[in-house]
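# my questions concern the predicted model and sequence given below.
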Amino acid sequence: MTTHPASITFHAAREEDTPAFIALRGKTRENAVSKERLAEVGITADSWADMMRSGSLPGHVCHDDGQLAGYCFGARDTGEIVVLALLPQFEGQGIGKTLLDRVMADLRAQGHQRLFLGCSSDPASRSYGFYRYLGWTATGETDKYGDDVLEFMFNTET
């Protein structure tokens, strides 16, 4: 289990924080997406909050002394990890893994035995090694963005 400094806190995402989620998404080291680009694909603070309010987009966030450091969200109905985003200065501290673990647990509690996500096919990208190291495996499929589809199968014996 990863331990974090006392200044690092985790909690379930709150819909009133969606403007901060949008802003952080444009500040990630790799795969940053601007507010404008998100809006082009239909993702706004209001639409994100609506999905959270409906329960279809569970998520967890991390703060460092009150500053949003990162978040992870999954799709309740499909078992997809929709986004894991972290500010660059918080990389390498186990925060991304903790956020991912929390969302994976939520989706498993919803009955999912298999989760999936889109991940860069470039071995030089941070996400490529990150997910594979944590036990995610390539399915041989690509998503609509050209990313590899990875899956995680929960051990049914635990």
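Cool, got the structure. Residues are numbered from 1 along each chain as shown.
# going forward, measure contacts between C-alpha atoms and count neighbours the same way
Fine.
# run a quick neighbour tally on Thr18.
Thr18 has 19 neighbours, counted by other Cα atoms under 10 Å.
# name the helix or strand for it, please.
Assessed by DSSP states H and E, Thr18 sits inside helix 18-25.
# just checking, what packs against that helix?
The helices and strands touching helix 18-25, judged by 3 or more Cα pairs under 8 Å, 6 or more residues apart in numbering; DSSP states H and E, are helix 35-40, helix 45-54, strand 67-74, strand 81-86.
# okay, now the one to match up with it:
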Amino acid sequence: MMGLPFDNLRPRTFIIEALRREDAGSLVPIHAGTFRQPWNEDDFHALLREGNVFGFIAREEGNRGAPAGGFVLARLVLDEAEILTIAVAPQFQRKGVGHALMDATLRHLHNERADMLFLEVDELNIPALGLYRGLGFKQVGKRPGYYETPSGRSAALTMRRDLGRRAGSGR
């Protein structure tokens, strides 16, 4: 009797690491698989050279040769931060990778004593909206017609999470 390949049935575990400049090339295919107007390697290199930009990358644990599963890039200026982009490879979406990346970002910002975090999301991106709302983000603005979609245009929702009060820093 031949054995069955059960390895593909195990849930994949990802480790979250700080993004490095050398990671720029591996971000391109993930971004291209997620966004209609993807960024190129030069875009990522330019951002990663900025002193106030930081990010995290999700790598499959125990599989050194596997491509990254997702990443997040953010910018912190004084006590306010913004998510510049977050992308999860399609095959890893809805498996907790985005949540783990956002959790790492929130912990980093707590350590940096940031007071608030902003992001923009397509109003049609229901999974992302669920993630952000579940993490305590509230809608604070709307840009009509911001995103191009196959059927026209959709709005960008500006969302904010207050970090100072929620993190219990007493500020």
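Noted; the coordinates are in hand. The structure displayed is predicted, hence computed values, not measured ones.
# let me see the TM-score of these two.
Comparison of the two superposed chains (TM-score structural alignment, normalised by the length of the first structure) gives a TM-score of 0.77, and 143 aligned residues with a Cα RMSD of 2.4 Å.
# circling back: among the helices and strands packed on helix 18-25 of the first structure, which comes closest to Pro19 of the first structure?
Closest to Pro19 of the first structure of those is helix 45-54 (Cα to Cα; 5.2 Å).
# and whichever helix or strand comes after that closest one, what does it pack onto?
For helix 45-54 of the first structure, the following helix or strand on the C-terminal side (DSSP H and E) is strand 59-64. Packing partners of strand 59-64 of the first structure (3+ Cα pairs under 8 Å, 6+ apart): strand 8-12, strand 67-74, helix 95-109.
# tilt between strand 59-64 of the first structure and strand 81-86?
0 degrees (axes from the mean of the first three to the mean of the last three Cα atoms, to 10 degrees).
# strand 59-64 of the first structure to helix 18-25, inter-axis angle?
Using the same axes, to 10 degrees, the inter-axis angle of strand 59-64 of the first structure relative to helix 18-25 is 70 degrees.
# follow-up on the earlier one: what's the most buried one of the helices and strands packed on strand 59-64 of the first structure?
Ranked by mean neighbour count under mean count of other Cα atoms under 10 Å, these are led by strand 67-74, which reaches a mean of 24.
# now the end-to-end length of stretch 100-116 of the first structure.
12 Å (Cα to Cα, to the nearest Å).
# find me the equivalent region of it in the second structure.
Aligned by TM-score structural alignment, stretch 100-116 of the first structure corresponds to residues 102-118 of the second structure.
# tell me how far that stretch lies from the chain's centre.
13 Å (Cα atoms, centre = their mean, to the nearest Å).
# tally of neighbours for Ser54 of the first structure?
Using other Cα under 10 Å, Ser54 of the first structure has 9 other residues around it.
# give the aligned equivalent of it in the second structure.
In the second structure, the residue matched to Ser54 of the first structure (TM-score structural alignment) is Glu50.
# if we can go back for a sec, and for the match of stretch 100-116 of the first structure, what's in contact with it?
Identification of contacts with stretch 102-118 of the second structure by Cα atoms under 8 Å, 6 or more residues apart in numbering yields 16, 55-56, 72, 74, 76, 78-83, 158-165, 167.
# can you say which of those are buried?
Buried by 16 or more other Cα atoms under 10 Å: 16, 55-56, 72, 74, 76, 80-83, 158-164, 167, out of the contacts of stretch 102-118 of the second structure.
# returning to that earlier point: take the helices and strands packed on strand 59-64 of the first structure and lay them out in a markdown table including distance to Thr18 of the first structure.
Below are these laid out as a markdown table (distance: least, Cα to Cα, whole Å):
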| stretch | distance to Thr18 of the first structure |
| --- | --- |
| strand 8-12 | 13 |
| strand 67-74 | 11 |
| helix 95-109 | 17 |
